[in-house]
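Enquirer: pasted the sequence and its predicted model underneath.
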Amino acid sequence: MCEGSLRVRFPALVGALAVACTGHSATKTSPPPKPVDYVAMGDSAAAAPKVPDPAPPPGCQKSTNDYPSVLTRRITPARFTDVTCSGAATEDITGQEQLTSSGPVPPQIDAVTSETTLVTITIGGNDVGLASEASQCRATSINAPPCADKFVTGGVDRISAAITAHVPVWAAMIDDVRAKAAGARIILVGYLTYIRPGGCFPDEPVTPKDADYFQSKLNELDDRQKQLAVDKHIDFFDTRPLSVGHDMCAPPDQRYVEGFIAVHPAAPLHPNAMGAAAVGNALADYLR
């Protein structure tokens, strides 16, 4: 239908058909994608303390090979700001200076601007006292009284109660980030699998009951944040599946998390370089 008697009776239609047949119609072009401006926030699970090499400020015990840095080398953002800091709680992200051994650091959210397009956050362990409590539960015997029993009083689990109490705190944090960077993709990055069912006493000095208890509390924290991410229409990146079999009980060359005594350059009970690399690379694949 590109020629013939239509020319006389329907000149406008013929003109339109001519454009269609010759392929010279104007096409809309999408604007170029906005350059990635990435801000990483969080605690020591993100900062990877004592993993070479140290990044400033020294008081945050942050590594140049933490998972945000690994991710950055994969996605090459136009701008990367890593404000993760060991010891951080949610209030150090949203509201107050964090006091460190090298002086105070500003609230992490100060790094977020209207130009920010990607934000990762790992937070919560210090809010509910998981790291500090677990570090005090070393057992000298597999038959030692479980440390976990002291966290339950009158049928109330203290750590579970703290997790529940912090869900609205984490929700407010997400709202604060969104208020500063309305178009940013926000990803809550969960905690790794730290220890397998039953633990591995005596390789790691924690009783089977305590091993299961502390991992269950990490799972509870991750699961509550996962649901919060759904409620807030943001992402939750679950690192537990990728770290199964790579917990502190794994052989040293397969271990993503250090045990009570670190065998790699990393802080005890924290991710090592392999763990940070695994999370950073998995996040890069997730963002494709």
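Expert: Alright, I've got the coordinates. Residues are numbered from 1 along each chain as shown.

Enquirer: C-alpha from now on. contacts and neighbour counts both.
Expert: Noted.

Enquirer: within the helices and strands, which one has V119?
Expert: strand 118-122 (DSSP states H and E).

Enquirer: tell me what that strand is packed against?
Expert: With contacts taken as 3 or more C-alpha pairs under 8 Å, 6 or more residues apart in numbering; DSSP states H and E, strand 118-122 sits against strand 37-42, strand 185-189.

Enquirer: hmm, who's touching it?
Expert: Strand 118-122 is contacted by residues 36-43, 45-46, 68, 184-191 when judged by C-alpha atoms under 8 Å, 6 or more residues apart in numbering.

Enquirer: could you flag which of those are buried?
Expert: Buried members of those, scored by 16 or more other C-alpha atoms under 10 Å, are 36-43, 45-46, 68, 184-191.

Enquirer: can you tell me which residues contact Y67?
Expert: 46-48, 276-281.

Enquirer: with secondary structure as extra columns, can I get these in a markdown table?
Expert: Output for the contacts of Y67, formatted as a markdown table (DSSP: H, G, I helix; E, B strand; the rest coil):
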| residue | secondary structure |
| --- | --- |
| A46 | helix |
| A47 | helix |
| A48 | coil |
| A276 | helix |
| A277 | helix |
| A278 | helix |
| V279 | helix |
| G280 | helix |
| N281 | helix |
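
Enquirer: just those residues now: which is nearest V177?
Expert: Within the contacts of Y67, proximity to V177 (C-alpha to C-alpha) peaks at A46, which comes in at 17.7 Å.

Enquirer: so who does the closest one touch?
Expert: A46 sits in contact with 66-68, 84-85, 122, 276, where contact means C-alpha under 8 Å, 6+ apart.

Enquirer: among these, who's most crowded?
Expert: Compared across the contacts of A46, P68 has the highest neighbour count, 33 neighbours, by other C-alpha atoms under 10 Å.

Enquirer: which other residues reach stretch 267-275?
Expert: 44-45, 48-52, 65-66, 131, 135, 194, 243, 248, 255-262, 264-266.

Enquirer: second one coming, line it up with the first:
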Amino acid sequence: PRVLPPDPPSRTELLLSVRRALAAVSGLAFIPLLFTASPAAAESADINYVALGDSYSSGLGTRDYDDSGDCKRGPSAFPELWAASHAPGSFDFVACAGATTTDVLNDQVSALTPETNLVSITIGGNDVGFADVITTCRTGSDAACDERGEEAENDVRDVLPALLDQTYGAITEAAPQAQVVVLGYPSLFELGPCGVGSIGETKRVRLNEMADALAGGIEDRVAAAGLTYVDVRGGFEGNRVCADEPWINGTAVPLNESYHPNKAGHSEGYLPALTGAVG
């Protein structure tokens, strides 16, 4: 007998077939997305981050602080910004305005554990009296600025290395598995016109030279310790004090806000520097 062809599928059956095909394709497409997204999430969840250091880490200058009192920690500081964007498994923020290497050793290293695997720090400026250098240059003569700067540079050469070696050694002993990222300090000033009442250009040149000496001294000891150094000076060029859009405060009220990175300095200067070193 003659075999008749099957009846053509109904419209409903056609729609069901299309939906099944789309579901199969969508499911296959979704599988690699799961595998590409999961490692990144897992990587962040595995990070135990501790932020150490002085005012350049704590956020003094941003005018946005939590209940940390004189430490001036706040949500606009670069460690907080990095933690907010990466969601690490743990985050401990103990940087404090005014901290010296002694303060890090006495009050901050205790936040580290063998599980800590990421540490950031800015330290050394207060050990060589850089705030006093700026005050002297702001209020004194060119000669007084140069003399005080020379004293600070001598301390960078003769005193600071041993202090940094001790500090970096304590950090690596307390957190032996950690990537330790040491961020430097920016030079503070743009040259050229800077408005009435600003620090004169001769002093600005001298202060930038001192900042360069400090950066070089820190970088040398970081290299000796086998840690990661991040030079932020290039990132701040064009946006220092006297720029049209400065990322560093000039003379400010209250005075302790002066010559520290503002919110933009943390989000546009320091945060990309840390992210570039860590991811």
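Expert: Noted; the coordinates are in hand. Keep in mind the model is a prediction, meaning the values are calculated, not measured.

Enquirer: now do the helices in the second structure.
Expert: Ranges of helices within the second structure are 11-45, 55-58, 78-86, 101-103, 130-139, 142-158, 160-174, 201-225, 233-236, 263-264, 271-278, based on DSSP state H.

Enquirer: and those, which is most packed in?
Expert: Neighbour counts averaged per stretch over the helices of the second structure are highest for helix 55-58, at a mean of 29; criterion: mean count of other C-alpha atoms under 10 Å.

Enquirer: which residues in the first structure does that helix align to?
Expert: The aligned range for helix 55-58 of the second structure in the first structure is 44-47, by TM-score structural alignment.

Enquirer: have a look at how far, on average, that stretch is from the second structure.
Expert: Once fitted to the second structure, stretch 44-47 of the first structure is off its aligned match by 1.1 Å on average (mean C-alpha distance after the TM-score superposition for the first structure).

Enquirer: tell me how many other residues crowd T22 of the first structure.
Expert: 9.

Enquirer: any idea how far the equivalent of G183 of the first structure over in the second structure lies from I171 of the second structure?
Expert: With TM-score structural alignment defining the correspondence, G183 of the first structure maps onto Q177 in the second structure. From Q177 of the second structure across to I171 of the second structure, the span is 10 Å (C-alpha to C-alpha, to the nearest Å).

Enquirer: related to what we said a few turns ago, pull out the buried members of the contacts of stretch 267-275 of the first structure.
Expert: Buried among the contacts of stretch 267-275 of the first structure (16+ other C-alpha under 10 Å): 44-45, 48-52, 65-66, 131, 194, 243, 248, 255-260, 262, 264, 266.

Enquirer: on that earlier part again, wait, which of the helices of the second structure is closest to L112 of the second structure?
Expert: With C-alpha to C-alpha, the closest approach to L112 of the second structure among the helices of the second structure belongs to helix 160-174: 5.8 Å.

Enquirer: mean per-residue distance, the closest one versus the first structure.
Expert: So helix 160-174 of the second structure averages 0.7 Å relative to the first structure (mean C-alpha distance after the TM-score superposition for the first structure).

Enquirer: orientation of that helix relative to helix 201-225 in degrees?
Expert: Angle between the axes of helix 160-174 of the second structure and helix 201-225 is 40 degrees (criterion: axes from the mean of the first three to the mean of the last three C-alpha atoms, to 10 degrees).

Enquirer: who does helix 160-174 of the second structure touch, helix- and strand-wise?
Expert: So helix 160-174 of the second structure, by 3+ C-alpha pairs under 8 Å, 6+ apart, packs with helix 101-103, helix 201-225.

Enquirer: could you rerun that using 6 Å?
Expert: Helix 160-174 of the second structure makes packing contacts with no helix or strand when contacts are defined by 3 or more C-alpha pairs under 6 Å, 6 or more residues apart in numbering; DSSP states H and E.

Enquirer: quick one: contacts of it?
Expert: For helix 160-174 of the second structure, contacts defined as C-alpha atoms under 6 Å, 6 or more residues apart in numbering pick out 112-113.

Enquirer: what angle separates it from strand 179-183?
Expert: 150 degrees.

Enquirer: now tabulate the helices of the second structure in a markdown table and tack on distance to C194 of the second structure.
Expert: A markdown table is the format used below for those (distance: least, C-alpha to C-alpha, whole Å):
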| stretch | distance to C194 of the second structure |
| --- | --- |
| helix 11-45 | 43 |
| helix 55-58 | 23 |
| helix 78-86 | 27 |
| helix 101-103 | 34 |
| helix 130-139 | 14 |
| helix 142-158 | 17 |
| helix 160-174 | 32 |
| helix 201-225 | 8 |
| helix 233-236 | 17 |
| helix 263-264 | 20 |
| helix 271-278 | 27 |
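
Enquirer: E115 of the second structure is nearest to which of those helices?
Expert: Set against E115 of the second structure and scored by C-alpha to C-alpha, the helices of the second structure come closest in helix 160-174, at 9.5 Å.

Enquirer: by how many degrees do that closest one and helix 142-158 diverge?
Expert: Helix 160-174 of the second structure runs at 50 degrees relative to helix 142-158, counting by the same axes, to 10 degrees.
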